[in-house]
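> Predicted model, plus sequence, below.
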Amino acid sequence: MKFSHLLIAAALLAAPLSLSAQHSHKPNTAPHGHKAAGESHAHKSPHGGIVRTAGTLHIELVQHPTELHVYLLDANEATVTPARPTGSVMLLTTANKTSTVALTPTGDHLVAKLPAGTALRTAIVNLKAGGKTLSARFEKLNAAKPAQAKAVGAAYLCPMQCEGSASDKPGSCPKCGMALVKKS
């Protein structure tokens, strides 16, 4: 391994996260403290991903086989679409290789195209949106299944074809709430 790769890997593993942030999830309630940005605690995942705290906002990372989708969420876990967001994702693979990929705005979220054959272990999302710099660290991604991997054996889908709705048993769509229907 090259010396520069070792430095990048060390920086990735020791990347400082911003210090404590406080915010309230509901109006007229006391704010609760966060130990550090990227903390995970009882957040809904509106798009089926992993949600981490980033200052007064949240970042949701949804893993797909060839790309990562990044959503910016407000204190009520509703998607926020800031004007002209920019950013990148620093990746650490299961083979201890690092790389950085740009985030591209697409509708209400940002997309990072993964290099072919990438098996992710850690992703650090860095965003500039609405005059704020936000960062969140997502670890143990190799233990999580990419969102579309579920769809292969799925027998039930949302009639509205919502992303992440595929299931192997009957139920409700996590995105729109409609009853899942059996595939024909």
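Structure received. Bear in mind that the values here come from a model prediction, so they are computed numbers and not experimental data.
> switch to C-alpha atoms for all contacts and neighbour counts from now on
Will do.
> give me the number of residues near S99?
As a burial measure, S99 scores 16 neighbours (other CA atoms under 10 Å).
> Tell me how far it lies from A54.
22 Å (CA to CA, to the nearest Å).
> P115 touches L68, doesn't it?
No. Using CA atoms under 8 Å, P115 is not in contact with L68, being 11.0 Å away.
> okay, the two: which has more neighbours?
L68 (21 against 13).
> Counting residues, what is the longest strand that this protein contains?
Using DSSP state E to define each element, the chain has its longest strand at strand 120-129.
> Below is an additional structure, to be compared with the one above:
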Amino acid sequence: MKKITILMTVMLIATFTTFAQHSGGNHKHGSPHGGTVKSAGDFHIEVSVKDGMVMAYLLDGKEKTIKNTGVTGTAVIQMADGKTSTISLSPSGNEGFMYTLDKTKKYNKAIVTFTSAGKTASASFDLTTKAKPAADGHNHQH
């Protein structure tokens, strides 16, 4: 049973990762909040990590932040030991969502999924590297 659970988890991560990598083509993205932006169907998703705090934003096709009213978000987090957990994202302000990582654990990836007006957007993010500062030199990860 444990092997089946692990296999299903790996397949789920692989499916979402493949979808996230191929859903929006290969092009550059702006970063309104100083994080990493990935294409996710008709949307984009931005994620930034600072001091164990993960901020996630749903962006429209022109990379403008969408208000979080009526939007729900989850993240499937993969730890360095291969275990996964699903976290509901909490609204933060008018536009963002957040969750806090356990600083005693090491993480590999997060698959962030948003649902808005019946549409779903999902993208995979590497949690082992830190986001780069924005082009203006400021760290916009608030």
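Received, thanks. Source: prediction; values computed, not measured.
> By how much does the longest strand of the first structure deviate from the second structure on average?
Once fitted to the second structure, strand 120-129 of the first structure is off its aligned match by 1.1 Å on average (mean CA distance after the TM-score superposition for the first structure).
> Closest to the centroid, which residue in the first structure?
Centroid-nearest residue in the first structure: L61, 0.7 Å away (criterion: CA atoms, centre = their mean).
> If you drop the residues flanking it in sequence, what lies closest to that one?
Sequence neighbours aside, V70 is the residue nearest to L61 of the first structure in space, at 4.8 Å (criterion: CA to CA, 6 or more residues apart in numbering).
> separation between the one you found and S165 of the first structure?
18 Å.
> Kindly report the same for T86 of the first structure.
Separation of T86 of the first structure from S165 of the first structure (CA to CA): 28 Å.
> circling back to that earlier point, and the residue nearest to L61 of the first structure, what pairs with it in the second structure?
Aligning on TM-score structural alignment places V70 of the first structure opposite A56 in the second structure.
> What segments of the first structure are strands?
Listed in chain order, the strands of the first structure (DSSP E) span 21-23, 32-34, 50-54, 57-63, 67-73, 79-80, 86-93, 98-102, 104-106, 109-113, 120-129, 132-138, 156-157, 181-182.
> Hmm, L72 and H109 of the first structure touching each other?
Yes. At 7.1 Å, H109 of the first structure counts as touching L72 under the criterion of CA under 8 Å.
> For those two, list the residues in contact with both.
In terms of CA atoms under 8 Å, 6 or more residues apart in numbering, H109 of the first structure and L72 are both contacted by the residues T81.
> Looking at these two, which is more packed in?
Shown here are H109 of the first structure and L72; by other CA under 10 Å, L72 has more neighbours (24 against 19).
> Would you agree the residue nearest to L61 of the first structure is in contact with E60?
Yes. Contact criterion CA under 8 Å: V70 of the first structure and E60 qualify, at 5.7 Å.
> burial measure for P82 of the first structure, as a count.
15.
> actually G34 of the second structure, sorry about that
Neighbours of G34 of the second structure (other CA under 10 Å): 23.
> go on, L157 of the first structure?
Neighbour count for L157 of the first structure, taken as other CA under 10 Å: 26.
> again, but for G107 of the first structure
Counted with other CA under 10 Å, residues neighbouring G107 of the first structure total 8.
> Ok, L12 of the second structure next?
As a burial measure, L12 of the second structure scores 14 neighbours (other CA under 10 Å).
> before we move on, what about P46 of the first structure?
When neighbours are defined as other CA under 10 Å, P46 of the first structure has 18 of them.
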